[in-house]
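J.: The following comprises the amino acid sequence and a computationally predicted model.
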Amino acid sequence: MRNLSIQMKMIIGVICFTLLIVSLERYQFSENIVEQFIASQKSKNRLLIDTISPVISLNASLGLSDANKEYLDRIVEQNDDILSLTLRDNDGKMVYSYVKNNEVHFPARADEIHYFMKRIVDPVTEEYYGKADIYFDDHEYQAVIHKNRVITLQIFIVTFVLLIGFIFLIKREFRYLQKLTENVLTYDPQLNNFRLAKSDRKDEVGIIHNAVVALVEKIDSYAKLLHETNHSLEEKVALRTKELQDANRQLKELSVTDPLTQLSNRRHFETHLHDVWLLAKRSHLEISVIMCDIDYFKTVNDQFGHLMGDVVLKEIAAILTASLKRSSDFVARYGGEEFIIVLYDTKITAAEELCRTIQNRLKETGSFEYQGVKTEPITMSFGISNMIPSKNNVEEDLIKFADLALYKAKEDGRNRIVLSMD
């Protein structure tokens, strides 16, 4: 190393330094991209199976195996990255199976990007109904890895090209120093052939210093080019991250929304009731809960078919939503043909008045129509409970008393409003 010229030492040093910085920066950036993608993909897949498991357990507890099959068919139809989805009951018997195609190759890595297993447990009774297995394909993951490799290779190619150009510039800038060296080596005191102006160490260091400054300026220009390249990559990653965030937000909305009626689902209702209960308990305000059920809905399905039943459910959901008066009023599909309404800071008489409003709107609507076929006029039965939260009661009491009142309304002949006085 001592025998190398200053020129070669500088060239070797710059090459090693540049390659080290570029390698470290690119490695760290690539790792961040892959980690962000893996985290987003895991979150998306985990959210999907956490979303479908309560629905599966609810259908299983109600004995609605066909509903589970229809629901899972819809899930795989909406999620193109699912390779296979199987559902087994607690005896290990296959209840549902889906494979994307016969030529599918399952990913070798069984991590949360490619594979999920979820035990199906009733959230209320904690009864075990079976388990669901989902395999996801990894083409997006492989695409991210491939793209990172391609971009890394491109960056290194650009770096090598720029370094070659840089070496050419360095050699050109060192011509004066070489000329100075040649003059010194060929200097003969006798001939007095040193034709350069008198110089000392200060002049020589100044020349080297200016060359180094030029080198630094060139490196800075290359660094800017690399920075612009990285910035472009960051923009692409940010765009992809935003797309994943939008997808996750849509999945979150789907997890709390009933897909047919577009009302909140039972899971969202339970969360909302818990929040309202705590708020009313702190403020010592009363809560009213209305549990309502479509009368003779099974007859509608049997006589006109499930498509007509879906029309009735959606129309009644719209009527319930339109009947609410305040932004704090909340309505959800509780299950099947049952709906539930939560009224914060509302007396039981006001809840009864809302039920009558709904009855009048149903009466004005009359029958429901699908493809030219009309139903008989549809009515609903209502059960109302009301209480002020305290240490002596729990939020489940509101549901229990409203359910008992609804049962009483059904028993008394339907199309009735029954108030729970407990």
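T.: Looks like it arrived, so ask away.

J.: drop to CA atoms for contacts and neighbour counts, all remaining ones
T.: Fine.

J.: what's around residue 30, how many residues?
T.: Per other CA atoms under 10 Å, the neighbour tally for residue 30 reads 20.

J.: so which strand or helix has the residue with the shortest distance to the centre of the chain?
T.: Geometric centre of the chain, nearest residue: residue 248, 1.8 Å, by CA atoms, centre = their mean. Following DSSP states H and E, the helix or strand that holds residue 248 is helix 201-255.

J.: how far out from the middle of the chain is that helix?
T.: Taking CA atoms, centre = their mean, to the nearest Å, one finds the center of helix 201-255 at 28 Å from the center of the full chain.

J.: returning to what we had before: ignoring the adjacent residues along the chain, who's closest to the residue nearest to the centre of the chain?
T.: residue 44 (5.9 Å; CA to CA, 6 or more residues apart in numbering).

J.: hang on, the earlier thing: for the helix holding residue 248, packing partners?
T.: Secondary-structure packing of helix 201-255 (3 or more CA pairs under 8 Å, 6 or more residues apart in numbering; DSSP states H and E): helix 6-61, helix 139-173.

J.: second one coming, line it up with the first:
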Amino acid sequence: MNAFISFLENRFMPVAGRIAEQKHLQAVRDGIILALPLLIIGSLFLILGFLPIPGYNEFMAGVFGEKWLSKLLYPVNATFDIMAIIVSFGVAYRLAEKYKVDPLASGAISLAAFLLATPYVVKFTPEGATEAVDVGGAIPVALMGSQGLFVAMILALLSTEIYRKIIQKNIVIKLPDGVPPSVARSFVALIPAFFVILTVWLIRMIIEVTPFESVHNIVSKILASPLNALGGTLIGAIVAVILVHLLWSAGIHGAAIVGGVMGPIWLSLMDQNRIAFQAGQEPPNVITQQFFDLWIYAGGSGATLAMVILMLTIAKSEQMKSIGRVSIAPGLFNINEPVTFGMPVVMNPILIIPFILAPVVLVIVTYLAMASGLVAKPSGIAVPWTTPPIISGYLATGGKISGSILQLINFFISMAIYYPFFRMWDQQKFAEEKGDSASLSA
């Protein structure tokens, strides 16, 4: 175990620290976070549209008319279907902030680049026709949502890199000092914006003469599809969870780093489930962002809510009891920094083992339960990660009690895994306290 701690300190932490500070990963993570409030708001309307109450649909139809559901879901479409647009702006904005160039201009240019790379053609089947026809001049809604996420992120990073390099080389139009600052900034962005638009336009022109036809097709076939396939598997979920908790064990925010890479994949899989759920179909994916947030990380990374309950119920040492009292309130809302840094779990050779083992076991149990049909899959409803267990499992499965029952089972599994290691650590702390009190009385 000493060798493992030495590895974390000397080999793992330096590399992980450099990854954590990587500007582009941070920008992707923060840009996606910009879309989350909208997704949560849209999910509230999605919940209202599919409340599992007998007679609910008939009641709503009687009060608001037969088309009540389609009208209620307007905000769902208005929030989920612009996910890529928000991320395009957000990623560019956050990256520009890190480079200390105008983030507002960078976000606007990124959005223009994304729309430029997107073909304005949609398929439409006229009434009475047997085949769909291409309709030009229409922005495809599907590519503005989760399907366009990867293109939006890639072009946001590319456009911001071009923008900041030209700005930093001072290839800009400067107006006299008397010009209002907002007008002056818009002219400063003129040349960089031209080069971004020119670059993306040339890329589109080149790709259109290839069999791929568009940037979206290239990214989907070469990048997005393989990553979605890997990220949606049991093996991919286990690897992600191990990396998250290895990073946390070294004192680095593992969920933020791994989420920066895997977050777009899990968000896309979540939206596929949302579309299926909204259409009254079985959600296709087990692995989504909610899979981890609500069934694996009860109490926060490491599923530490079980350990907090152990502190409150069986702890002998005053230190553990005190940490338990401090940690229970945030733990119920899946916040566990008081545990990870207060016990501590970080760099602790005893507690690192269950801290990594418990989530891995929960991933396997949860995946098998959902894939086998014993438990409902996540419905695509973006339940906030701070929602307490039991409630969140019910909401995230679209009102299925099996989601809550699985959360309860996972809680007891994690408690069983933590128990022997916690007892060992608690007895060690208790012995230290007894030794201190004995030395004081002497």
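T.: In hand now; what should we look at? Just so it is clear, the structure is predicted and the values come from calculations on it, not from any experiment.

J.: where does the TM-score land?
T.: After superposition, the two chains reach a TM-score (TM-score structural alignment, normalised by the length of structure 1) of 0.27; 190 aligned residues with a CA RMSD of 6.9 Å.

J.: before we move on, back to that, residues contacting the residue nearest to the centre of structure 1?
T.: Residues in contact with residue 248 of structure 1 (CA atoms under 8 Å, 6 or more residues apart in numbering) are 43-44, 47.

J.: What separation do you get for it and residue 282 of structure 1?
T.: From residue 248 of structure 1 over to residue 282 of structure 1 the distance is 33 Å, taken as CA to CA, to the nearest Å.

J.: What of residue 56 of structure 1?
T.: Separation of residue 56 of structure 1 from residue 282 of structure 1 (CA to CA): 35 Å.

J.: between the two, who's got more neighbours?
T.: Taking other CA under 10 Å, residue 56 of structure 1 and residue 282 do not tie; residue 56 has more neighbours (26 against 11).

J.: Skipping adjacent residues, who's closest to that one in space?
T.: Excluding its sequence neighbours, the residue lying closest to residue 56 of structure 1 (CA to CA, 6+ apart) is residue 68, at 5.9 Å.

J.: list the buried ones in the strand or helix carrying that neighbour?
T.: Assigned by DSSP H and E, residue 68 of structure 1 falls within helix 65-78. Residues 68-69, 71-72, 76 are the ones in helix 65-78 of structure 1 that count as buried (16 or more other CA atoms under 10 Å).

J.: Then stretch 154-164 of structure 1?
T.: Per 16+ other CA under 10 Å, stretch 154-164 of structure 1 contains these buried residues: 155, 159, 163.

J.: Next one: the last one from residue 88 of structure 1, what distance?
T.: Right, residue 163 of structure 1. Relative to residue 88 of structure 1, residue 163 of structure 1 is positioned 61 Å away (CA to CA).

J.: hmm, back to that, relative to the whole chain's centre, how far out is the helix holding residue 68 of structure 1?
T.: Relative to the centre of its chain, helix 65-78 of structure 1 is centred 21 Å away, using CA atoms, centre = their mean.

J.: Return the member of the contacts of residue 248 of structure 1 nearest to residue 401 of structure 1.
T.: Set against residue 401 of structure 1, the nearest of those by CA to CA is residue 47 (33.3 Å).

J.: Burial check on that closest one, number of neighbours?
T.: Neighbour count of residue 47 of structure 1, defined by other CA under 10 Å: 15.

J.: Contacts only, for it.
T.: Each residue near residue 47 of structure 1 by CA under 8 Å, 6+ apart is listed here: 248, 251-252.

J.: do you know how far it is from residue 141 of structure 1?
T.: Going from residue 47 of structure 1 to residue 141 of structure 1 by CA to CA gives 18 Å.

J.: Report the contact partners of residue 85 of structure 2.
T.: Contact partners of residue 85 of structure 2, counting by CA under 8 Å, 6+ apart, are 111, 114, 144-145, 152.

J.: Check the gap between it and residue 156 of structure 2 for me.
T.: With CA to CA as the criterion, residue 85 of structure 2 and residue 156 of structure 2 are 10 Å apart.

J.: go on, residue 243 of structure 2?
T.: Counting by CA to CA, the gap from residue 243 of structure 2 to residue 156 of structure 2 is 27 Å.

J.: More neighbours: those two, which one.
T.: The neighbour comparison of residue 243 of structure 2 against residue 156 (other CA under 10 Å) goes to residue 156, with 33 against 17.

J.: so that one sits right up against residue 86, yeah?
T.: No. Using CA atoms under 8 Å, residue 156 of structure 2 makes no contact with residue 86, being 10.8 Å away.

J.: of the contacts of residue 85 of structure 2, closest to residue 274 of structure 2?
T.: residue 145 (11.8 Å).

J.: So the residue nearest to residue 56 of structure 1 versus residue 94 of structure 1, what's the distance?
T.: Taking CA to CA, one finds residue 68 of structure 1 at 13 Å from residue 94 of structure 1.

J.: do the same with residue 152 of structure 1
T.: According to CA to CA, residue 152 of structure 1 stands 46 Å off from residue 94 of structure 1.

J.: And these two? Which one has more around it.
T.: A count of neighbours by other CA under 10 Å puts residue 152 above the other of residue 152 of structure 1 and residue 94, at 17 against 14.

J.: Chain neighbours aside, what residue packs nearest to that one?
T.: Leaving out its chain neighbours, the residue that sits closest to residue 152 of structure 1 by CA to CA, 6+ apart is residue 26, at 6.9 Å.

J.: and the one you found, how many neighbours?
T.: Neighbours of residue 26 of structure 1 under the rule other CA under 10 Å: 19.

J.: Turn the contacts of residue 47 of structure 1 into JSON lines, columns for distance to residue 209 of structure 1.
T.: Shown next, in JSON lines, are these (distance: CA to CA, whole Å):
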{"residue": "248", "distance to residue 209 of structure 1": "56"}
{"residue": "251", "distance to residue 209 of structure 1": "61"}
{"residue": "252", "distance to residue 209 of structure 1": "61"}
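
J.: Can you tell me which of those comes closest to residue 307 of structure 1?
T.: Closest to residue 307 of structure 1 out of the contacts of residue 47 of structure 1 is residue 251 (25.5 Å), distances taken as CA to CA.

J.: give the contact list for that closest one.
T.: Residues near residue 251 of structure 1 by CA under 8 Å, 6+ apart: 44, 47-48.

J.: on that earlier part again, could you report the distance from the residue nearest to residue 248 of structure 1 to residue 121 of structure 1?
T.: Distance, residue 44 of structure 1 to residue 121 of structure 1, by CA to CA: 21 Å.

J.: For the stretch 201-350 of structure 2, which segments count as helices?
T.: Per DSSP state H, counting those that start in this stretch, the stretch 201-350 of structure 2 carries helices over the ranges 215-219, 225-231, 234-249, 254-278, 289-290, 305-314, 318-332, 337-342.
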